[in-house]
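missing the sequence, but the structure's below:
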């Protein structure tokens, strides 16, 4: 690949083609790099990797809003224009795109496609395919709405040459040229009549694997493309080494646990602390050639928690939301159920420099001052809200008394063991759960809420029913994860904009529609450097935390994994990564 200039947002935008882009920082890897540092370029090809996946699937079309999607089609059979580096906060390197050029005015980006790129049907990957992929994902009514929100600032896409595609923007957007690199590209022959006409159809991709077979929503299998066009490119060297990748689906976690001990899986990430501590004896694992490992990571943990749906009462009252946040006894749950393996989440950007702290200052304060009239005084006068702490000596009682006082301010009265509103209606809430796992976690919360007169019912839903209710915002409370990175951007519109609050299938689970938040969101599209991005992230974090939309849960600074002794992994892990993703991309069979 020829020597090309680097593009970095910390410098004026250059109208030169580049092999890679860094958001607010120079790309780590130079134009002549051979492979990423976190892979083994000489990893052998061959063998099988079998992974567990929760739930089931009823469609092989990965783009539709409706249906339970198969886990591997998008990740394994589709290439993107560029590839994200796991060693950097946000940097992209060419894959389908041989190089990329950001216009000097920041209002367009041009991708020049690699002439070697081929779809699985033998057709070359052309600009028309890129344009068709973009238009289908953002304009087809059957597509999941997240694509439309993610690339909302694209005005049009042009194809001036067979292997040149240009995206023109409605306005300057600091990350748009890079997140367009994440566009999954499929042949324009894939869905000639639209997504609705092909609800179970596979896209024609150009990725490292081809779909091989499926078995009744319980198993899916992919075969490595022996002639994969990109296998020797720097962004793919040493990656996707297994001849076969197999996903086995399970409905109940006990089935997964027994499957691990029975040797049905080659690699498992264990996210349940009790299982990690007690479910797997060394003897059971040794019999199957398995071993436990802990991998440290530097990932932003985002925010996991019990989200409250403000679209319905009583969660449209901030006092009720504050009371529920006060009432959750994390410390007891962590010690009794999680064996002390977790830390409390406290931010949209937990474990990150993007998290707000103390009182606002510097750039963050200057930004908040521009919308001061839309914010409560507490945002400026008080430290950012932290997750409540439970004093081990006093227990949860002081927190429950605070919660009851807040509920009384909201107009509720405690009589004969029941908390009721002014019309005498008792406060009854439903927690919608995707798994029986959360029944034991919420059991103590149920008992504690009962002490102040609130009845919390737990409804465990089948995965398909759960997903539909989530898409339709049909719940009081449920468990969600606001996934974030070191470079938050357009996804914040999907989480918190008024438009997403009114659009089924988005990730605005709390129904946030707030003037101050609406004023902050454009900052994630218009920043000029990482200092401005950090200020915007901290400001949004502070404002959202003062709205008490979620009862914060927990996070871990390490991945807990079990895998076969015959599975090889590179000597060095990247800084930012998901365990199963890294094992799938960079592992091999010895």
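Noted; the coordinates are in hand. Keep in mind that this is a model prediction, so the values were computed, not measured.

switch to C-alpha atoms for all contacts and neighbour counts from now on
Will do.

now the most centrally placed residue in the chain: closest residue in space that isn't a chain neighbour?
What sits nearest the mean C-alpha location of the chain, by C-alpha atoms, centre = their mean, is residue 483, with 4.0 Å. Leaving aside its chain neighbours, residue 483 sits nearest to residue 302 (4.8 Å; criterion: C-alpha to C-alpha, 6 or more residues apart in numbering).

can you pull out the helices in the stretch 101-250 of the chain?
For the stretch 101-250 of the chain, the helices defined by DSSP state H, counting those that start in this stretch cover 127-139, 146-150, 176-179.

same check, this time on the stretch 251-400 of the chain
253-261, 273-274, 282-287, 318-327, 330-336, 362-369, 378-381, 397-409.

the structure to be compared is supplied as follows:
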């Protein structure tokens, strides 16, 4: 929920900012950025990022699907618990810092013109630009920054109070354009100036007479380069550039945000959405269905060269996607029950039969990164975990880190089923009339829920295998509002969910794996997992002085989570499947940690006119 505001539709990242520090008279550092671990790539006088075309043409509309926006929306307030948010709202807001897409943990001044902090990072002061303006022309001041903190703490999503701001002591305006964040004594302060710099700046004058806690489709006043220009609830939303945007000439914006507008089309049915793309109703599509990618891109527009396909390498950690097991449910309390479920998903058969051998199996919670645990526990990990030995599964110390079983490429792998049955028996489940029951006579029941049938072709074989093992398993399709509420209140047994994983994790991962988020409504802790060991390691991650130190702590967490079997891991592809009508220009260099489409591509008017002349597009 806590997002860095990045203008020009740059992708959201968790920032640890690099810098070339300058000593100050009072032993503070003044810089154009800040870092957790190293030096900034870009100097204070940088003109633009290396991965952009600084002379990119401006104009046109990029039309696409919402990547994470769901099938509908009913709210333009992304900061609260209520409502189904429309996609890309973060781009309506500016923040004090912004990041680059070719560094793993960097950010640079944006609304701020400088950042000052002591070596221990116990506080940070931002000097703000005086030309910053909200969309209604009102100046952006330090008082708005303080208001943003206060309103999010009081009425925002629980994440702000429980995770994002838990180590903030105060936020104060020193004058109209200087704001100071002071952090609590004893807190891990390494990333706190960075998180402060990522705060979305909300207009005090707009919200002071409105109920911030209520979801609404009133278009809010923002501070970013784009605003909502047009929408139809549940159908589409269009963001367009703000006239005379105050920050359009900042180095971070040169060569980025090259489209006048970005329009997201919403469809309730995936096949209908694909047909709309084939007809040219929208121009760019990031394909997430391997079957479509392999078998359905043979329509005339592809054959004629009007539509292009490409795989864009993705160097970010893979999405932490899996079938998450809700440990809040009584039937999942025994770790052997959860481990048994690992043997009831046949990835090898699914990959061959359903995915056309497109994917690799994921096992780590930090897949496709150097933060993934491997093999036996290392001495460095052991030093961190030894104090918690008695509270952790013995497998953490005595066995190689858990890797999902490799199964036969047939729908039912009998050896895997036998292994699952053995584990279930050890967990106390006994077959009675074809169903597994515990000592109290309660049946082992598992319900999968979703608001679409997109995963049904994957879940159905799993459910069939579960039934063979004696589990009362079923799939229930519900409507979108029900899905949102049941997800927020953890009213489910198992759920297919994927989360973006940070390049530079810090204490914010408590939102996914910390005890603090187990009962917090609408947290990212889908499994409801928490332990003293992981809570302590999360603090180690946040206080690490080097990336090497951070990696050891993350690998230790990864080792624990895999031994606890809090999810059945799915699959990953270290690339993005991009399909687009051939009307775009793109820089020669793709940013390392993004496909660059939204942030760096532009409309090539000659290509667009040529396709229109051929009748390919309207």
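Ah, there it is. Keep in mind the model is a prediction, meaning the values are calculated, not measured.

what TM-score do we get after superposing?
Put the two chains on top of each other and the TM-score (TM-score structural alignment, normalised by the length of the first structure) is 0.94; 576 aligned residues with a C-alpha RMSD of 2.0 Å.

ok, back up a step: ok, which of the helices of the stretch 101-250 of the first structure comes nearest residue 524 of the first structure?
Nearest of the helices of the stretch 101-250 of the first structure to residue 524 of the first structure, taken as C-alpha to C-alpha: helix 176-179 at 10.2 Å.

what does residue 503 of the second structure correspond to in the first structure?
In the first structure, the residue equivalent to residue 503 of the second structure is residue 486, according to TM-score structural alignment.

go on, residue 87 of the second structure?
That one, residue 87 of the second structure, aligns with residue 71 by TM-score structural alignment.

what does residue 250 of the first structure align to in the second structure?
By TM-score structural alignment, residue 250 of the first structure lines up with residue 267.

do residue 120 of the first structure as well
Using TM-score structural alignment, residue 120 of the first structure lines up with residue 135 in the second structure.

was I right to think its match contacts residue 221?
Yes. Between residue 135 of the second structure and residue 221 a contact is recorded at 5.7 Å, counting by C-alpha atoms under 8 Å.

what's the neighbour count on the equivalent of residue 254 of the second structure over in the first structure?
Residue mapping for residue 254 of the second structure onto the first structure gives residue 237, with TM-score structural alignment as the criterion. Neighbourhood size, residue 237 of the first structure [other C-alpha atoms under 10 Å]: 20.

give me the distance between residue 237 of the first structure and residue 88 of the first structure.
Going from residue 237 of the first structure to residue 88 of the first structure by C-alpha to C-alpha, to the nearest Å gives 18 Å.

one more: residue 487 of the first structure?
Taking C-alpha to C-alpha, one finds residue 487 of the first structure at 10 Å from residue 88 of the first structure.

likewise residue 477 of the first structure?
35 Å.

looking at the two, which one has more neighbours?
Between residue 477 of the first structure and residue 88, counted using other C-alpha under 10 Å, the more crowded position is residue 477 (25 against 20).

counterpart of the more buried one in the second structure?
Per TM-score structural alignment, residue 477 of the first structure is aligned with residue 494.

and that match, what is it in contact with?
Residues in contact with residue 494 of the second structure (C-alpha atoms under 8 Å, 6 or more residues apart in numbering) are 323-326, 446-449.

and with 10 Å instead?
Contact partners of residue 494 of the second structure, counting by C-alpha atoms under 10 Å, 6 or more residues apart in numbering, are 322-327, 329, 446-449, 526-527, 567-568.

next: residue 555 of the first structure.
271, 300-304, 341-346, 350-351.

could you rerun that using 6 Å?
Neighbouring residues of residue 555 of the first structure by C-alpha atoms under 6 Å, 6 or more residues apart in numbering: 342-343.

quick one: contacts of stretch 327-345 of the first structure?
By C-alpha under 6 Å, 6+ apart, stretch 327-345 of the first structure touches 273-274, 399-400, 445, 552-556.

okay, and that stretch goes to which residues in the second structure?
Using TM-score structural alignment, stretch 327-345 of the first structure pairs with 344-362 in the second structure.

any buried residues in the matching stretch, and which?
Of the residues in stretch 344-362 of the second structure, those buried under the neighbour-count criterion (16 or more other C-alpha atoms under 10 Å) are 344-351, 354-355, 358-359, 361-362.

now, among the residues you listed, which is nearest to residue 197 of the second structure?
residue 362 (33.3 Å).

got the contact list for the equivalent of residue 162 of the first structure over in the second structure?
In the second structure, the residue paired with residue 162 of the first structure is residue 176, using TM-score structural alignment. Listed by C-alpha under 6 Å, 6+ apart, the contact set of residue 176 of the second structure reads 141-142.

any idea how far the residue nearest to residue 566 of the first structure when sequence neighbours are not counted lies from residue 441 of the first structure?
Spatial nearest neighbour of residue 566 of the first structure, excluding adjacent residues (C-alpha to C-alpha, 6+ apart): residue 590 at 5.4 Å. Residue 590 of the first structure is 40 Å from residue 441 of the first structure, where distance means C-alpha to C-alpha.
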